[in-house]
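J.: structure here, sequence nowhere to be found:
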């Protein structure tokens, strides 16, 4: 479940106001007082807390894991994934620890702080009685053995799944009028642990200045991709959103691309070895993602089938589902293997301190553009080799090379500026058209291999015809996207 939460300071003397009918969506408000006893678990270096995660046991409620939300900031609203487990109060349940694998890797957790909280809670309900939001005032005591080491107060507003986004600003306004303090997204565990918990995570990405070295720019590019992979690991384990597999695959592709493009900046043996190991993970992620893309495309076609053909359409989709399930089973084995955990550790260490060649200490403005220009020349050479009508394989190879250009331009954009960003956008436009073509070609080949006989033949033919239309449309559009990408003014910075 994705948690949408707003935290506010609660000054002395503050009392929660009446929130009944704060908006037209709210029909009633229930008020209760609770006593909560909570123990937070973390590694000795507070790895979870510093990454924005938490693992806690609360008497009467069980275990809760909170995971960082989307990479994009949502202002003062704290968006996190929340997952509840039951188990022994003294020992975190394995499924809870499993969700935290990307951050813990082989780190061991133990109790780090205990809190005793008096909570006054207002539950806002809709007309049908379903909860829309909880607004709480917490008086928190941080315990040191049996003694209280410090106290603090805070207000939390948590929207439930059915709540409209407009409810949160309305509650915030009502609380502000009543005297609540400014928004403060600091989690309780961070307040309780103090300065140690406020240190940055073990992998932190800094924006390079224009005078940054090539190594600094590379470190940022590697760090962003590794963080993306870590953020989506838990989602893959949960298996509820195919986008997690997609984003993890993108992260791995970017890493492999950077290790290839910027190889002159690194220790060659180190970079090649890491890239090869990422290839193992890329294959497993790719098998699942390819099935998802195929399913998405053919599902749209199936929805438009005549009623008499829908049974055959459903059988074709079922074949893809079986293929996807098998690929997901292999991916699950992969991410639960010691080899994968070793790779995660290696990636974090590599992003923090990549093994660089002496040239990486030189100016990024001087060193990096020629590396991107080399990629561009490879793309240009590929197009120059095309005949009047490039075949499907040639277009696919062009897409791969274009993607490398895009990733490289995006990596150097922080110091190059608008020129690199514009070049990257043009590359992305061409990549998108070529991607549409490739997906359609793959779908047609899959239909020939798996559904071109027996009772599925007729519907498979309909699907193939629709995919052929998509492929031909993309084939007709790619020259225009190429001409837009081939403009000289996009490369003046190289």
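T.: Received it, and whenever you're ready, just let me know what you need. Since we're looking at a predicted model, the values are computed, not measured. Numbering: from 1, shown residues only.

J.: can we go C-alpha only for contacts and neighbour counts from here?
T.: Will do.

J.: what about the strands in the stretch 1-150 of the chain?
T.: Ranges of strands in the stretch 1-150 of the chain, per DSSP state E, counting those that start in this stretch, are 2-9, 28-42, 54-58, 62-68, 78-85, 110-125, 131-144, 147-159.

J.: closest to residue 314 out of those strands?
T.: strand 2-9 (31.3 Å; Cα to Cα).

J.: which outside residues touch that closest one?
T.: 69, 76-82, 153-161, 180-186 (Cα atoms under 8 Å, 6 or more residues apart in numbering).

J.: before we move on, the earlier item: return the most buried member of the strands of the stretch 1-150 of the chain.
T.: strand 54-58 (a mean of 23; mean count of other Cα atoms under 10 Å).

J.: tell me what that strand is packed against?
T.: When contacts are defined as 3 or more Cα pairs under 8 Å, 6 or more residues apart in numbering; DSSP states H and E, strand 54-58 sits against strand 28-42, strand 62-68.

J.: so can I have CSV of the strands of the stretch 1-150 of the chain showing distance to residue 19?
T.: Shown next, in CSV, are the strands of the stretch 1-150 of the chain (distance: least, Cα to Cα, whole Å):
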stretch, distance to residue 19
strand 2-9, 16
strand 28-42, 7
strand 54-58, 27
strand 62-68, 27
strand 78-85, 21
strand 110-125, 8
strand 131-144, 9
strand 147-159, 12
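
J.: okay, pairing it with this:
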């Protein structure tokens, strides 16, 4: 459930203005009583949740489950609220799991208690439907039995969708501020009660812009922090089964490994080795779930490729059932892996590495002098791998895909420091990577359809359908091999790689152009 609300600070002497003016035509403002709420908020001792804009509490005094988890969204005053039943002193497991990305290996403990006397008004439309709820909260702050302070706060919460509700929200905000309420930055009650420590930055967040003339080390650090922040952010999305979340988290793992390898001369090797191992393990845990997800999507896509030659519906249903079971098992295994101590430890290692990377002396040199050489090496490796002919084995095409990822990630990492040249090259390599990725998916799918056929030896219809799927996948792979030639010719233009000559990199025009599909 999405919760959209506006908050206003007021002093004890503030008098609410006449609220009837907020009613839309034909509607009314109704006094909806007084509630007495008691809430205990849970966090790590160093307030990792609060500093990330997350709140986990147990609150009594109102209808519904007592445990509430509120997650931040892209809009400051909009949060997603999840609820659950549970014992009084232990956060429910289903909510505690969802905060693992922020909490990592730290434990959950009670950090603050709030007692609130809440006076409630509802703005209703002509049909009696609540549009907006306005509450006047008198809050007492405590920690256990000790009361440590208090404050008064007004909230205006959206209760219905539509422009009419939005108009009432705007009118309420104007009315309250004009009569002396302070509508400053959105700060949840618990964070306000916890004080300055709760307003400190999270342990890891997406980094801001680089300095005007960054060092190579600053660029590498920027890339690590950006990717680790994204990976941590995907934890809750993977746990909730959001579309593409597993894929994106796996991409973060691959990008981290690639960056640490490509920029190895700038990163202490003893520092990088354990990080790569943690990321390799995490990427492996994500891999089976992602592969199952891709295959299930691929089945419907491949089956629909030729509408003039439809495949047997019964056979497709059997195959989809097999894939759904594989998907279920993979999701269960991934959830188990993400609930282990090893997973939490891996996140701790990644966050600490991003906060305090150990770099070499070379990392102190200007980025424009050090980084093009590293990208140039990744590009040369890609050029070598891209010497592909139409009859080369699938493994060679997959190896080229891996090198394309490394070269693309390298160019993207340095783009903030080296400018548009790197961004253009990265975009061109991304097109190559997409073609090679489609080729790889077709190859893997063809093998899987063949394996499924072998699992149904007593169902000729399923076996024939699997054979037809294999043929379509191999045809798609041949098409992708032909498409590769065009994508590679665009990426390999000298104008895209000339900037790699900096710091001793070999200019693209000085190197031979690799053979491409169809050139042999």
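T.: Sure thing, it's come through. The structure displayed is predicted, hence computed values, not measured ones.

J.: let me see the TM-score of these two.
T.: Scored against TM-score structural alignment, normalised by the length of the first structure, the superposed chains reach a TM-score of 0.86; 478 aligned residues with a Cα RMSD of 3.1 Å.

J.: the alignment partner in the first structure of residue 167 of the second structure: how many residues sit nearby?
T.: Matched to the first structure by TM-score structural alignment, residue 167 of the second structure sits across from residue 170. Residue 170 of the first structure has 14 neighbouring residues, counting by other Cα atoms under 10 Å.

J.: ok, now the one 10 residues further on?
T.: The number of residues packed around residue 180 of the first structure, counting by other Cα under 10 Å, is 22.

J.: specify the local secondary structure of it.
T.: With DSSP: H, G, I helix; E, B strand; the rest coil as the basis, residue 180 of the first structure sits in coil.

J.: that one and residue 14 touch, don't they?
T.: Yes - between residue 180 of the first structure and residue 14 a contact is recorded at 6.9 Å, counting by Cα atoms under 8 Å.

J.: the helix or strand harbouring residue 302 of the first structure vs the second structure, average distance?
T.: Per DSSP states H and E: residue 302 of the first structure is located in helix 268-303. Compared with the second structure after fitting, helix 268-303 of the first structure deviates on average by 1.8 Å (mean Cα distance after the TM-score superposition for the first structure).

J.: what about stretch 189-204 of the second structure, how long is it end to end?
T.: End-to-end distance for stretch 189-204 of the second structure, by Cα to Cα, to the nearest Å: 23 Å.

J.: please compute how far it lies from its chain's middle.
T.: 22 Å (Cα atoms, centre = their mean, to the nearest Å).

J.: same deal with stretch 374-394 of the first structure?
T.: For stretch 374-394 of the first structure - counting by Cα atoms, centre = their mean - the centre lies 33 Å from the chain centre.

J.: do the same with stretch 397-405 of the second structure
T.: 24 Å.

J.: by contact count, what packs against the helix or strand the match of residue 167 of the second structure falls within?
T.: Per DSSP H and E, residue 170 of the first structure falls inside helix 167-177. Contacts defined by 3+ Cα pairs under 8 Å, 6+ apart place helix 167-177 of the first structure against strand 147-159.

J.: what's the angle between the strand it packs on and helix 167-177?
T.: With axes from the mean of the first three to the mean of the last three Cα atoms, to 10 degrees as the basis, strand 147-159 of the first structure and helix 167-177 are set at 130 degrees to each other.

J.: by how many degrees do strand 147-159 of the first structure and strand 131-144 diverge?
T.: Using the same axes, to 10 degrees: strand 147-159 of the first structure against strand 131-144 is 170 degrees.
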